[in-house]
Each structure stands twice: as structure tokens, then as C-alpha cells.
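Q: mind looking at a prediction? Sequence and model below.
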Amino acid sequence: MTLTIAATDPAALRERCDVTTVRTLRGAPGYEDRAVVPVDAWTKVTEDMARDLTDTSQTPDSALVELVQQPAFTGALKALADGLRDPDAVYIGQAHAPADILTTTSNHENGGRRIGLHVDNWDRLPYATRHTGRRRLCLNLGPGSRYLLLGDLDIRAMCRTIHQDFALRYPHTDDLRQYIASGHLMLCFRLRLEPGEGYLAPTELLPHDGSTEGEPQPSTAAFWLGTWQRGVLPSLV
């Protein structure tokens, strides 16, 4: 599967979406070796790109990216998703990102080195069912803006390319790193999220990360995992 974003207003999507390619880091301070990060050459997506990104007719809800508005809620933040039609949704916490960093996710098991673009593994699904995993709901709590970074190709396609026994595997960030280090190409899209905005995305399937690159203020994001139908929250685009 390729990256697909739910949108009825391609112009609104283009206004908040940039694209570039990716590169592999080796020996970069503060990063894991072989981490995959965006190349610093962002350009606005074209009309044709926006059209391709928003062709959702064949995309199951579990593989769809949605840019969403934070719902109104009262009470504890972790209960925000209780009314979104998945009684089994879980709150998985918050993450603070300093201002102006290329990617946000760090590995606390190796001194906090950043991991770059990656795939999550909360559901630990094998290749055959990887596309059925839960989606992540992320809301930007501010005070600054942030970006969602997304690769244009899912991790199953990468496994098929680099492994003969792909059907027996549990796709992992290491597969993304091997795919890029082997010379294969991947586009990276950057989607701007203001405070009070967020996304629903298949982060077990698509390479992704957060970013505050170029932003003068830090931001904090809150996260949930659930099985949500498309349209459960108001769309930004």
C-alpha cells in the first residue's frame, strides 16, 4: 500500500503539505546509526501529487491517514477518546518535543538517541496482517506547531523488496533502514499541525515521525491507539 490521506479539499492539503526524499545517517550526533531522516529540500506538493495522495477508494480505514480537529471534551485528557466509537481505545501518554528538531522520537534504552523515521510495534503483527493494526490518534497540545512526517510506501512493500522470506517476517524499523541503505527511494511528506489539530494514522504500517524543524516553540503531543472508522473526527482538509 502507498500513503493515502483522506481529503475533500486538495488545495487545503497542499497548503499544509511539503515533500522531499530521505537519507541515512551514520555517526550523526544524537541519532542512532542508520537512522532514516528527511533531506533538507522541502517543496510544496503538486496538484498531481495531491490527487494521488487523496485517492482513497481502495484504502481500508485501518490504512488511512486523516488530519483531524481536536474534539471538544471535559475532564481528564486521557478520556478524550472515550466518545469516538471504540470502547477499547487506549491512551498511551504524551511526548514533549523541543523547538526546531528534525525528528522527535528518541530511544530511551540507548541514552535518548533519536531514531528517525520508524514503524511502531504496539500490536506486534506479522507481515500478513500488518495492515489491520490499530491506528494512532495524535493531538498537538502546543504551544508550538509541529509536523507529521510520513513515508509514501508501507513497511510490507519494503519487506517484499528486500527479503525472500518476507511472508514469515514481523516488519520492523530495521527493514526500513535496510531498504533505504540498499539504495531504494522513498518520498517523505511533511504535514503541518497547529495546536488543537492532529492526525489518525496507521503508524504500525507507514514509516513516520514527528518534527518541529524550523518552529520557534516546543510542542507536546498526546497519543491514543484504537480501531476507528474514517470520519470519526472532523477533517482539516
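A: Alright, I've got the coordinates.
Q: alpha carbons only for contacts and neighbour counts from here, please
A: Fine.
Q: ok, now which ones touch residue 38?
A: 20, 21, 22, 23, 102, 188 (C-alpha atoms under 8 Å, 6 or more residues apart in numbering).
Q: swap that for residue 56, sorry
A: 4, 5, 6, 64 are the contacts of residue 56 under C-alpha under 8 Å, 6+ apart.
Q: three-state assignment of it?
A: With DSSP: H, G, I helix; E, B strand; the rest coil as the basis, residue 56 sits in coil.
Q: so what's the spatially most central residue of the chain up against?
A: By C-alpha atoms, centre = their mean, the mean C-alpha position of the chain lies nearest to residue 208, the distance being 3.6 Å. By C-alpha under 8 Å, 6+ apart, the contact set of residue 208 is 117, 118, 119, 148, 149, 150, 151.
Q: contacts only, for the spatially closest residue to residue 227 that is not a sequence neighbour.
A: Using C-alpha to C-alpha, 6 or more residues apart in numbering and skipping residues adjacent in sequence, the residue nearest residue 227 is residue 134, 5.1 Å away. Residue 134 makes contact with 62, 123, 202, 204, 225, 226, 227, 228, according to C-alpha under 8 Å, 6+ apart.
Q: try this one next to it:
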Amino acid sequence: MTLSIAATDITALRERCGVAVLRTVRADPAYENGAVLPTGPWTSITDDTAQDLVASSPIGDSTLVELVKPPVPAEALSSLIQRLGDPEAIHLGQARAPMDVLTTTRNHENDGYRIGLHVDNWDRLPYATKHTGRRRICINLGPGTRYLLLADLDIRTICRALYQDYADRYPHTDDLRRYVGSGHTVLCYRIRLEPGEGYIAPTELFPHDGSTEGLLEPSTAAFWLGHWPRGVLPSLI
């Protein structure tokens, strides 16, 4: 499965999106060994690439990426999200990212090393149902801009390419690291999110992370996890 983004304005998608290639890192003092990171420079996407990214045929809501802007101020987000169609949605908390970091997520159980692009595992789903996991809402609370990083391949596709017994596995970030480390090409899209903007994305399925690379202000992101139908928040694009 390739990345699918809900959009009606190709120009708006191109304006906020760049692309690079993923690589693995070794012996970097800030990162876990084997972490997967984008290799610059970032380049603009073409009309054809933007069109390929747009979800052009019906796909399950659980596999769709949406770029959104909530119609309420930040202090009203929690009450809004509880009304979006999943009464069991959970608030995952907030995470502050300093300015100018290539990726934002740290492993606080491993001396705080950054982990690079990764897949979430809140739902602990096996290969057969990994694509049905909950999606994550992330809203940039500012003060600075931030980026969403997304790989162009889902973790099931990667797992299937690596193993003969893929159907018996639980797809994991380690599979992404093995795939990229063995020389396979995976693209990474970088999507700009201004304060007050955000995304709904299948972070259990697609490798991802946040970034503030080249930005001069820190930003804080707020996160929720749930089963949401498409279109529950106004689209940016």
C-alpha cells in the first residue's frame, strides 16, 4: 500500500510538501543505532507526484492521511475531539520539540535517543489487521511551525518484502530499519503544519515522525488516538 492523502487542491498540497530519500544512521550520538532518517536536500513535489499522493479511489478510512484545521481554539480541542465519532478516543498527551531537529521522537526508555521514522504500536496488531488500527490526531499548538514526515510505503508492504512468514508477524519499526538498511529505496514526504494545523494519520501503519528541521522556534504537539471517519475535521487542502 502506498501513501494516500485526502486533498482536493493539488496546488495547496504541493506548496506545503517536499520529498527526500530515507537512510539508516550508525554511531550518531543523538540516535538509536540503525534509525531511519531522511537524506536531504528536500525537493518540491511535481503535479504528477501530488496527484499520485491524493486518494483517487475509495480506501478504508483507517488508512487515509488527512491534513486538518480544527474550528476551535487550542483550549477547546479536548471537548471537540470527544465529539468526533469515537467516544473511546484517548488523549495521548503533548510533546514539545525544540527548534531545528531533523526528527522529534525520543525513546525515553533508551537514554532519550531519537528513534527516527517509526510505526506506532498502541494497538499491538498482527500483519493481517495492522491496517485497521486507530488513527492519530495531532495538532500543532505552536508557537513554531513543524513538519509531519511520512514514508511512502506502509509497514505491511515492507514486512511482506522481507519475510516468507510475513502473515505470522507483528510489523514493527525494526522491519523498516532492516528494509532501508538492506538498500531498498523508500521516499519520505515532509508536510508543513503551521500553528493551529494538524493531521489525522494511520501512524500504526505508515512510518512517520515529526520534524522542526531548519525552523527557528520550538513547537508543541497534542495527540489523540481513535477510530475516526474521514472528514470529521475541516481539511487544509
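A: Structure received. What you are looking at is a predicted structure, and each value in this text was computed from that prediction instead of being measured.
Q: TM-score of the superposition?
A: Here the TM-score for the pair of chains, by TM-score structural alignment, normalised by the length of the first structure, is 0.97; 237 aligned residues with a C-alpha RMSD of 1.2 Å.
Q: tell me how many other residues crowd residue 52 of the first structure.
A: Counted with other C-alpha atoms under 10 Å, residues neighbouring residue 52 of the first structure total 14.
Q: returning to that earlier point: which element is the residue nearest to the residue nearest to the centre of the first structure when sequence neighbours are not counted on?
A: Spatial nearest neighbour of residue 208 of the first structure, excluding adjacent residues (C-alpha to C-alpha, 6+ apart): residue 150 at 4.4 Å. Assigned by DSSP states H and E, residue 150 of the first structure belongs to strand 146-151.
Q: the second structure: matching residues for that strand?
A: Aligned by TM-score structural alignment, strand 146-151 of the first structure falls on residues 146-151 of the second structure.
Q: which secondary structure state is assigned to residue 62 of the second structure?
A: Here residue 62 of the second structure is helix, with the state taken from three-state DSSP.
Q: try residue 199 of the second structure
A: Applying three-state DSSP: residue 199 of the second structure is strand.
Q: can you count the residues close to the residue nearest to it when sequence neighbours are not counted?
A: In space, and not counting its chain neighbours, residue 199 of the second structure is closest to residue 67: 4.4 Å by C-alpha to C-alpha, 6+ apart. Using other C-alpha under 10 Å, residue 67 of the second structure has 26 neighbouring residues.
Q: same deal with the one 4 residues further on?
A: Around residue 71 of the second structure sit 12 other residues, with neighbours defined as other C-alpha under 10 Å.
Q: quick check: it touching residue 232?
A: No. Under the criterion of C-alpha atoms under 8 Å, residue 71 of the second structure is not in contact with residue 232, lying 10.9 Å apart.
Q: quick one: the helices in the second structure, in order.
A: Under the criterion DSSP state H, the second structure contains helices at 10-15, 47-53, 77-81, 155-162, 173-181.
Q: now distance to residue 221 of the second structure too, for those, in a markdown table please.
A: A markdown table is the format used below for the helices of the second structure (distance: least, C-alpha to C-alpha, whole Å):
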| stretch | distance to residue 221 of the second structure |
| --- | --- |
| helix 10-15 | 21 |
| helix 47-53 | 24 |
| helix 77-81 | 12 |
| helix 155-162 | 24 |
| helix 173-181 | 22 |
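Q: so which of those helices is nearest residue 39 of the second structure?
A: helix 173-181 (12.1 Å; C-alpha to C-alpha).
Q: residue at max distance from the center of the second structure?
A: residue 164 (27.1 Å).
Q: distance from the longest strand along the second structure to the first structure after superposition?
A: Longest strand in the second structure, counting residues (DSSP state E): strand 31-44. Following the fit onto the first structure, the mean deviation recorded for strand 31-44 of the second structure is 0.5 Å by mean C-alpha distance after the TM-score superposition for the first structure.
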